[in-house]
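Q: With the sequence up front, the predicted model follows.
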Amino acid sequence: MLAQPVAPDHDRLQAMAKDHWQHAVATYWSERTGLFYTRPPAELPPASVYISEAQYRRGEYRTTPYKKGDENSVGYNLHGGGTGTEDCSLFTGPLLAAMCDQYAVTSDRSVRAEALRAFQGLKSAATAHGCPGFIARGVCHEDGKSIFAGTSRDQYTNAIYGLWRFYRSGLAEESERQDIRDILCAVADKMTREVTPENNWSFDFAYGVKDDRGVGKMYEKDKLLTLRLAMFYAAAWDVSGKQDYHDRYRAALPDSLAGARAYAELPPDKIKWSSPPYTVLQTNAAFRLVYDVEKDPAQKAAILDAMALYSAYVAASPHFALAKYKSPRDHGEIIGGLLLCPSYAMPAETAAVLREDISKMWPKGWAGSIFTIIPAYWQARVRGYFATTATPPTDGGQQ
């Protein structure tokens, strides 16, 4: 455990983190869908400008971003870019995990009510559209069911991690755990059906729309992205106990671990465009899930070795240097991701960046930054940093 002396500002830091959450709920959360958006719900596109399932199936859409004030452009936007609904699952998943971390640190059962806000959102993203195994980027606030057909493995990764953490947190009741089993198993089944050589190893978007830019690709030999596929199967296996999911998880694991080793050998200029800061959080969320669910000691050690290798590479890489990035969102995703690695020790200068980001955004900040700084803060607390006078640090356990 990484214990620290109590500093005078740690109580205030926790209070600010909780205020960030309250601001996020009051400003960006939809009571109808349970999702967090990057715009206030009142400013989101209305249901009348979403196109129908039949139009998507006929290919009557474009991939150009939404232009504010031009409602006609929304219906032809495959991924919801520019609408405020394009990253709901990506942000809501880590926020749900953050509430699980807060409960792990404080043992305060009142956190369940806050976790339920995010859980209902992820359930909506996975079920409102009627496409089993599909996790939407977001759901229309006005009608609670319309979606943009496009999504990505990034949305899936963060959503699955948040759902799995809630399942294992001690906060979820059996009805919610059953919902999560249904969702995670449906995702695994979708991967089995669609992630094939004939489909370029990608899963389909909603309504059978094909992956238009490789954001649903789940397998590449000896590449790190294969870890996401291993994660999806491992999550389904862990909550269901089904042997088929275990076997598929184990089949994807060797390429995942080889991919981590290959990635750690890349020169910085080779990862400039392929690895934005958000990949750190997602990669280590995937690593952490498979590490936590793996039961074989040898395999568990191999996963931890690969995760530690990847994390050490990120921590030392000039590409991921915190000084390079100005947005607290980027800082939150890099720091929060690294903290998921059990062997990572956060340097004092990195802790200072996180503390400064929390402080300078208070009481308001851009939605995306709030949504990533909150999880980074509570993950730091789980690891024993920023201990307050009211709540002692824990041993770093995730479940």
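A: Everything's here; your move.
Q: CA only for contacts and neighbour counts going forward, please
A: Will do.
Q: For the most centrally placed residue in the chain, which non-adjacent residue is spatially closest?
A: The residue lying closest to the centre of the chain (Cα atoms, centre = their mean) is N158, at 1.9 Å. Spatially, and ignoring its direct neighbours in sequence, N158 is nearest to G93 (4.8 Å; Cα to Cα, 6 or more residues apart in numbering).
Q: again with R39
A: G84 is the one closest to R39 (Cα to Cα, 6+ apart), at 5.2 Å.
Q: My reading is that that neighbour lies in a strand. Confirm?
A: No. With DSSP: H, G, I helix; E, B strand; the rest coil as the criterion, G84 is coil rather than part of a strand.
Q: The structure to be compared is supplied as follows:
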Amino acid sequence: MRTDLHGKMEEAWSYLWNKLFYEETGLFYDYLTSREHEKRFSHLPQSDEIEKQFPNPCGWGTGMEDSMLNAGSVMEVLRLRKEMAADKESLSLAKKVLGGMLRCTYSHGVPGFVARSISPWDKRSCYANSSRDQFTLCVYGAWRFLRSFQDADEKDLKDARQLLVDIATYCELVVTPENADNLLRLDGKPGLVCHMLDVRVHEIMRLPMFYAAAWDASGDHHWFDLYRRYAIPGIEENLRLDPAWPWWDVEFSQMQLSLALLAEVESDDELRGKYLRAMFLTAELSNKYFEAEIRKGKTFSGDWSSLNHNWRQMPLALCGTTIQNPEQSSLYGGYAYVQPQFPSSYMDPYSILRALGNLMYTQMLCQDWTPKQEVLESFLSLAAKPDYKTHGSDGPINILHGYWIGRYRKVC
């Protein structure tokens, strides 16, 4: 273990809990806009803005976009800190993260629907359009809690089990041909980035993953049957990764998390072997993207800790996929999806950190794959670049996710 890097990673860990985390909701928000503690979240949407689904029903760009992505990754880090460093705080912190997941899944009155985030102002308002990705990390995090924190109170364990069952129940109810296999928004209309079947390769195993987690949590064979129904044909498609496709770090990492969960719960050697093969192919394919991000990080000359601006003062751009007929309407399900355009001073370093972390843990999750030593050394050097005491994005969550799995693999 590099002690100098470990110190920097502990700084990043302190930053998450002291600045990015909001105790009253149990959530990690996306970014800060002030280094004054009381003003750091002043940009987060007010309840009337959320009620009107402004600036878009996903909350894209507002700071309430990715709380569930953050929760799933932090839960992974907590279980690794518990297993490897005997961190005595891990259980109490994991309970807080679970509390945020529960709030996102129940406070809106539709059990099993995983909201992206919850308003810190009224502790209940949320945007109506979630995503496959938010569901994926919530499921993964709750499942990790059950697997790794068996010393938790029975109530917490019961809540985590019920959370996974309720998510699976919701999916079984709404992911139907009548709904175009869509997770739907809270208002019952189709959501963007919410289709679960007839999707791209990196999304194919999400639905079986949800059902597998519910089966593992409850022992109910109903969920096992649903899991296998979708997993057996799904993995055959998953094995046909297209190297020519312009992949994104988030696609790699979430596909790998889905496969990792399935490989851990599956007892059939042949099927598990296919999951592991898919994980190897994913790690192998992601490596060139990892090396590209490292080159980008090495040439970055800006401020790693530049703060984002208040989204209300940014230019807004219409999301192109919502334009059903440009001659008639740009609304989707009755709402405009306009996205704040982040300044490059914030977006560039954030994107590098997020991608480095995601691609690191994509590779580290595969036990049969290890990047070249010089690539790992470059990742570790770049992970130490930011001043985490003055940072302002959620990119360090991804860095920590990659770092701690790297420590588990004994490469950090």
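A: Arrived safely, thanks for sending. Keep in mind the model is a prediction, meaning the values are calculated, not measured.
Q: which residue in the second structure lines up with the residue nearest to R39 of the first structure?
A: Aligned counterpart of G84 of the first structure in the second structure: G63 (TM-score structural alignment).
Q: The alignment partner in the first structure of Q363 of the second structure - how many residues pack around it?
A: By TM-score structural alignment, Q363 of the second structure lines up with L338 in the first structure. Neighbourhood size, L338 of the first structure [other Cα atoms under 10 Å]: 29.
Q: and L338 of the first structure, which of the three is it?
A: For L338 of the first structure, the assignment made with three-state DSSP gives helix.
Q: my guess is it meets Y278, correct?
A: No. At 11.3 Å, L338 of the first structure does not count as touching Y278 under the criterion of Cα atoms under 8 Å.
Q: Now the common contact residues for these two.
A: Residues touching both L338 of the first structure and Y278 (Cα atoms under 8 Å, 6 or more residues apart in numbering): there are none.
Q: which residue ranges form the helices in the stretch 101-250 of the second structure?
A: 132-148, 154-174, 206-218, 221-238, 249-265 (DSSP state H, counting those that start in this stretch).
Q: from these, which stretch is densest packed?
A: Looking across the helices of the stretch 101-250 of the second structure with neighbours counted as mean count of other Cα atoms under 10 Å, the highest average goes to helix 206-218: a mean of 25.
Q: So the match of G84 of the first structure sits against Y29, correct?
A: Yes. Counting by Cα under 8 Å, G63 of the second structure touches Y29, with 5.7 Å between them.
Q: that older thread, burial check on the nearest residue to the match of Q363 of the second structure once chain neighbours are set aside, number of neighbours?
A: Nearest in space to L338 of the first structure, with sequence neighbours left out and distances taken as Cα to Cα, 6+ apart, is S311 at 6.0 Å. Other residues lying near S311 of the first structure total 26 when counted by other Cα under 10 Å.
Q: S311 of the first structure: what secondary structure?
A: Using three-state DSSP, the secondary structure recorded for S311 of the first structure is helix.
Q: Please tell me how far C171 of the second structure sits from Q256 of the second structure.
A: Using Cα to Cα, to the nearest Å, we find C171 of the second structure at a distance of 21 Å from Q256 of the second structure.
Q: Could you do E293 of the second structure as well?
A: E293 of the second structure sits 18 Å away from Q256 of the second structure, going by Cα to Cα.
Q: Where do the strands of the stretch 301-412 of the second structure begin and end?
A: 316-318, 338-340 (DSSP state E, counting those that start in this stretch).
Q: according to the alignment, the first one goes to what range in the first structure?
A: So the one you mean is strand 316-318 of the second structure. Using TM-score structural alignment, strand 316-318 of the second structure corresponds to no residues of the first structure.
Q: repeat for the last one
A: Here strand 338-340 of the second structure fails to align to any part of the first structure, judged by TM-score structural alignment.
Q: which residue ranges form the strands in the stretch 51-200 of the first structure?
A: Using DSSP E, counting those that start in this stretch, strands in the stretch 51-200 of the first structure do not occur.
Q: quick one: what's aligned to E236 of the second structure in the first structure?
A: Per TM-score structural alignment, E236 of the second structure is aligned with A258.
Q: from memory its match sits against E220, does it?
A: No. If you go by Cα under 8 Å, A258 of the first structure and E220 don't touch, sitting 10.9 Å apart.
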